[in-house]
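>>> the sequence and its predicted three-dimensional model are supplied below.
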Amino acid sequence: MEFNSPSSAYVHIPFCRRRCFYCDFPISVVGDRRNGTTSTAIAHYTDALCSEIRLTPALGKPLKTVFFGGGTPSLLSVAQLNQILAALDQHFGIDDDAEISMEVDPGTFDLAQIRGYRAAGVNRVSLGVQAFQAELLSMCGRTHTVDDVYAAMDLIRQVGLENISLDLISGLPNQTVEQWQASLECAIALSPTHLSAYDLTIEPQTVFGKQYSPGAAPLPSDELTAAMYCTADRVLTAAGYQHYEISNYAQPGYQCRHNRVYWENRSFYGFGMGATSYVNGDRRSRPRKTKEYYEWLDQQQHHPSALSIPEAVPSEMLLDTLMVGLRLAEGLSLERLAQQFGAACVSKIWICLKPYQRAGWVEVVGTDDTLLPTEVPTHTGRLRLTTPEGFLFSNVVLVKLFEQFDHSSGDE
């Protein structure tokens, strides 16, 4: 099986002022007074990141998307961002029309900084808002205020950045549907081109994980979080946003090109602490802690061949393809699935999902979105979850697929 060469890169910037109470990401806390111009740790990490980039085999294509995630990438100085982008460009090449995204947090940058980011090539920013209620921000351990959100949007707009995404979280402790709808409406009023609406996940080692039990008060009930999900779908689509992925909405023409690489199961490079790469069907994660990451990188520098990527067999890609592809509103091409994994595999997928079609969670549609007859297994059209019901119950559907195919060959 042929794998596409990577044309996207994820770059992890792990530094944060403090750890939010829901966060389980690989981060390094630097405090409220440290940033890229004052922290030796950030400067050292930037150098290490560039070393990793140069050690990674370049497989032929210039980069069409670059995504700086974190952590808080807006703690980088403009010079450090330029240093990383220069390393990527020199080693892989970056297309002139590449989407270069950067996560930024309110209160962590000024006008000169965001202007410098834009001049360096950043043409899309994702602003971590999470909520428009002061009490919810404080309860989450966020360092910014509601006023900081509006100030950040003003700075972003002043430098002419138009491709702006806002992140919001539902299902927070003590959060009501009314508060959630108010946050959605405040976000819409700021006219971002993209909105991500995530449902809170309680991770065991976080502050929230130690304080709360999933499904128990003061966390909203399952019924309440379902109501929040449906509220987001109703309010945002009524405002002109396309619900194009389980947690993501975009104005026409502004879907996140980088994240679509993940959902279409295409190859990408990953750089930095805790980052994952996906090359030749093989996923590889870097160590999640600072010391271990530097030790790992030192080992790669002495043994460069360790960074070479073996090819995976097609059957190993089936679950990945199903798990990420069904997150998209358009779903998966059954014809392409048949080409990749065999017609018998597609029939098996459909038999597995038939009960969920009867429940109204799964459907097969043609190129014009008309429903196709599905009394017998079909190898044409697109298999997709319905919106919002199928999206809402996506975990049930995906768990069933995992149980069916985890120990099966993709070409059976």
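Thanks, I have the structure now.
>>> drop to CA atoms for contacts and neighbour counts, all remaining ones
Will do.
>>> name the residues of stretch 396-412 that come out as buried.
397-398, 401-402, 405, 410 (16 or more other CA atoms under 10 Å).
>>> all the strands of the stretch 51-200 of the chain, residue numbers only.
Taking DSSP state E, counting those that start in this stretch as the test, the strands found in the stretch 51-200 of the chain are 63-70, 94-104, 124-130, 164-170, 194-199.
>>> now render these as a markdown table, adding mean neighbour count.
Putting the strands of the stretch 51-200 of the chain into a markdown table (neighbours: other CA atoms under 10 Å) gives the following:
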| stretch | mean neighbour count |
| --- | --- |
| strand 63-70 | 22 |
| strand 94-104 | 20 |
| strand 124-130 | 22 |
| strand 164-170 | 23 |
| strand 194-199 | 21 |
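>>> quick one: closest of those to Ala87.
Among the strands of the stretch 51-200 of the chain, strand 94-104 comes nearest to Ala87, with 10.2 Å by CA to CA.
>>> and the closest one, what does it pack against?
Here strand 94-104 touches strand 63-70, strand 124-130, going by 3 or more CA pairs under 8 Å, 6 or more residues apart in numbering; DSSP states H and E.
>>> now for those strands, which one comes closest to Asp24?
strand 63-70 (11.1 Å).
>>> ok so, going back, restricted to helices, list the buried residues of stretch 396-412.
397-398, 401-402, 405 (DSSP state H).
>>> what is the nearest of those residues to Phe68?
For these, the nearest to Phe68 is Leu398 (28.5 Å; CA to CA).
>>> surely that closest one meets Met323?
Yes: with contact defined as CA atoms under 8 Å, Leu398 reaches Met323; the gap is 6.4 Å.
>>> count of residues packed around Tyr22?
Residues lying near Tyr22 (other CA atoms under 10 Å) number 20.
>>> before we move on, what about Trp296?
The local packing of Trp296 (other CA under 10 Å) involves 14 other residues.
>>> just give the nearest non-adjacent residue to it, would you?
Excluding the flanking residues, the one nearest Trp296 by CA to CA, 6 or more residues apart in numbering is Pro287, at 7.3 Å.
>>> compute the distance between the one you found and Asp298, please.
12 Å (CA to CA, to the nearest Å).
>>> looking at these two, which is more packed in?
Pro287 (19 against 15).
>>> let's bring in a second model and compare:
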Amino acid sequence: MEANQPGDALSFDRPTAAYIHIPFCRRRCFYCDFPISVVGDKPPRSRQVGQSDTGFGTIAEYVDLLCQEIHTTPVLSRSLATVFLGGGTPSLLTVSQLEQILETVDQRFGIDASAELSMEIDPDTVDLDRLRGYRAAGINRLSLGVQAFQPELLIACGRTHTPADIYAAVEAIHRVGVTNFSLDLISGLPHLTLDHWQDSLSQAIDLNPTHLSVYDLTVEPGTAFDRWYTPGADPLPSDEATAQMYRIAQKTLTQAGYHHYEISNYARSGYACQHNCIYWENRSYYGFGMAAASYTNGQRFTRPRKRREYYQWIQTLVKQNGTIDCPIVSQNERLLDTLMLGLRLAAGLSVPGLIAQFGEAIVSQVLDCLQPYQRQGWVVLEGEQSQRLHLTDPEGFLFSNVVLTSLFERFAAQDAELLA
């Protein structure tokens, strides 16, 4: 990776990762504010593998236009180490649609033979044949959206699957030979108790995934939960209860042999998500699809969040030969991005690396801002000559928003020229 130098706004690393957004879901979960299109409840597993779906024609149209975007995007590197299909529900894709996407990516940018190819799947949208097709197409890492193991909680948050679907999906994952798979859980759901939470963690461990993502519910504006509930009030758990759930997850999963390598993520040794680590290390990546974000040539750009506007944007992109006109991220913004992303990692940030990028005076201000949280026991400077800066686990992670807000307030208002 090419290191950025202080004052050199044109020195950027080459992207080695691609995120691909598949915005289709059978229905919208009650907590979801993601940019998606609802296609109905007809299960995709009822078709033959690779066959088109009556009622799912919009997916085929989207895939064609998505591939057009990929084909039009300027090539900044010829070797992708990770590809991640997120959503939405990427497992609504037929095998042939997945193959079309991956072949287009490979033809345009090249995918390393050893690349991590991840795909999010919902438990009730896959079966053995479909997973075999995905595996043959190159997918070698699967992320299963479990969220909870209690049927009443799944119903309460609008999920379409059952606990039996979870177990069936994991069995199918094992049978097709995908050893690298992750389970997602959500704490803070309505009616979720500490006993429920401990039970979900125990059942997840019993399924022996290589990776677990544990997210705390955020009640987003405009969602069904936003209309129905007030954060911290019944039937949502209290703030104290959700904090306790975080501590329980940290203790339970680390004792079970999972490394807590990022605020919300745990992995067996060697199974941290390579793709997501690129985000947290503030490295460059391609983004494709409706509402997808990219970070290339020092420019962050997010595509339109609605399908019609996204299709119109692709037409403009083609006319402009793949040129996207947006400002380069300022040195000030890059500093905040680096801090806010890097402090999510258990490994934290290299202080000499920060100095190399932003200069000793700025890093001195950062460390000064963090001193109260060092005294609080949430932030640690460790190693000879304080080589690394990181949050403590679990308390520093638990109060990371307080720490990051302080950094943002300290630096966001400063003129970018002071850091250029």
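That came through fine. Computed from a predicted structure; not experimentally measured.
>>> if we can go back for a sec, mind putting the ones in helices among the buried residues of stretch 396-412 of structure 1 into TSV with distance to Lys64 of structure 1?
Output for these, formatted as TSV (distance: CA to CA, whole Å):
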residue	distance to Lys64 of structure 1
Val397	32
Leu398	30
Leu401	32
Phe402	32
Phe405	33
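>>> give the equivalent position in structure 2 for the residue nearest to Trp296 of structure 1.
Correspondence of Pro287 of structure 1 to structure 2, assessed by TM-score structural alignment: Pro304.
>>> cool, Cys23 of structure 1 as well?
Checking TM-score structural alignment: Cys23 of structure 1 goes with Cys32.
>>> residue contacts, that match?
Neighbouring residues of Cys32 of structure 2 by CA atoms under 8 Å, 6 or more residues apart in numbering: 220, 223.
>>> state the distance from it to Ser79 of structure 2.
As for Cys32 of structure 2, its distance to Ser79 of structure 2 is 34 Å (criterion: CA to CA).
>>> what about the most centrally placed residue in structure 2, which SS state?
For structure 2, the residue nearest the mean C-alpha position is Asn276 (6.0 Å; CA atoms, centre = their mean). At Asn276 of structure 2 the chain is in helix, as set by DSSP: H, G, I helix; E, B strand; the rest coil.
>>> relative to Thr65 of structure 1, how far out is the equivalent of it over in structure 1?
Under the alignment (TM-score structural alignment), Asn276 of structure 2 pairs with Asn259 of structure 1. In this view, Asn259 of structure 1 and Thr65 of structure 1 are 9 Å apart by CA to CA.
>>> what of Asp110 of structure 1?
From Asp110 of structure 1 across to Thr65 of structure 1, the span is 25 Å (CA to CA).
>>> same question for Cys16 of structure 1.
24 Å.
>>> would you list every one of the strands in the stretch 301-412 of structure 1?
332-333, 362-365, 382-385.
>>> just name the most buried of these.
Greatest average neighbour count among the strands of the stretch 301-412 of structure 1 goes to strand 382-385 (a mean of 25), per mean count of other CA atoms under 10 Å.
>>> and that one, what does it pack onto?
On a contact count with 3+ CA pairs under 8 Å, 6+ apart, strand 382-385 of structure 1 meets strand 332-333, strand 362-365.
>>> closest one to Ala238 of structure 1 among those?
Closest to Ala238 of structure 1 of these, according to CA to CA: strand 362-365, at 23.1 Å.
>>> tell me roughly how far the closest one lies from structure 2 on average.
After superposition onto structure 2, strand 362-365 of structure 1 sits on average 0.7 Å from its aligned residues (mean CA distance after the TM-score superposition for structure 1).
>>> how far does that strand sit from its chain's centre?
Centre-to-centre, strand 362-365 of structure 1 and its host chain are 25 Å apart (CA atoms, centre = their mean, to the nearest Å).
>>> in structure 2, what stretch matches it?
Using TM-score structural alignment, strand 362-365 of structure 1 corresponds to residues 379-382 of structure 2.
>>> against Leu322 of structure 1, how distant is the residue nearest to Ala312 of structure 1 when sequence neighbours are not counted?
Nearest non-adjacent residue to Ala312 of structure 1, counting by CA to CA, 6+ apart: Gly281, 5.0 Å away. As for Gly281 of structure 1, its distance to Leu322 of structure 1 is 14 Å (criterion: CA to CA).
>>> tabulate the buried residues of stretch 396-412 of structure 1 (TSV), appending distance to Ile202 of structure 1.
TSV is the format used below for the buried residues of stretch 396-412 of structure 1 (distance: CA to CA, whole Å):
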residue	distance to Ile202 of structure 1
Val397	21
Leu398	19
Leu401	24
Phe402	22
Phe405	27
Gly410	33
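>>> number of nearby residues for the equivalent of Ser52 of structure 2 over in structure 1?
Using TM-score structural alignment, the equivalent of Ser52 of structure 2 in structure 1 is Thr37. Neighbour count for Thr37 of structure 1, taken as other CA under 10 Å: 14.
>>> OK, contacts around the closest residue to Tyr356 of structure 1 other than its chain neighbours?
Nearest non-adjacent residue to Tyr356 of structure 1, counting by CA to CA, 6+ apart: Val362, 5.6 Å away. If a contact means CA under 8 Å, 6+ apart, then Val362 of structure 1 has 353-354, 356, 383-386, 390 as its contacts.
>>> so Ala18 of structure 2, which of the three states?
Applying three-state DSSP: Ala18 of structure 2 is strand.
>>> same thing with the one 3 residues further on?
Remark: His21 of structure 2 carries the secondary structure label strand [criterion: three-state DSSP].
>>> and whichever residue in structure 1 pairs up with it, how far from His144 of structure 1?
Aligned counterpart of His21 of structure 2 in structure 1: His12 (TM-score structural alignment). With distances taken as CA to CA, His12 of structure 1 is found 21 Å from His144 of structure 1.
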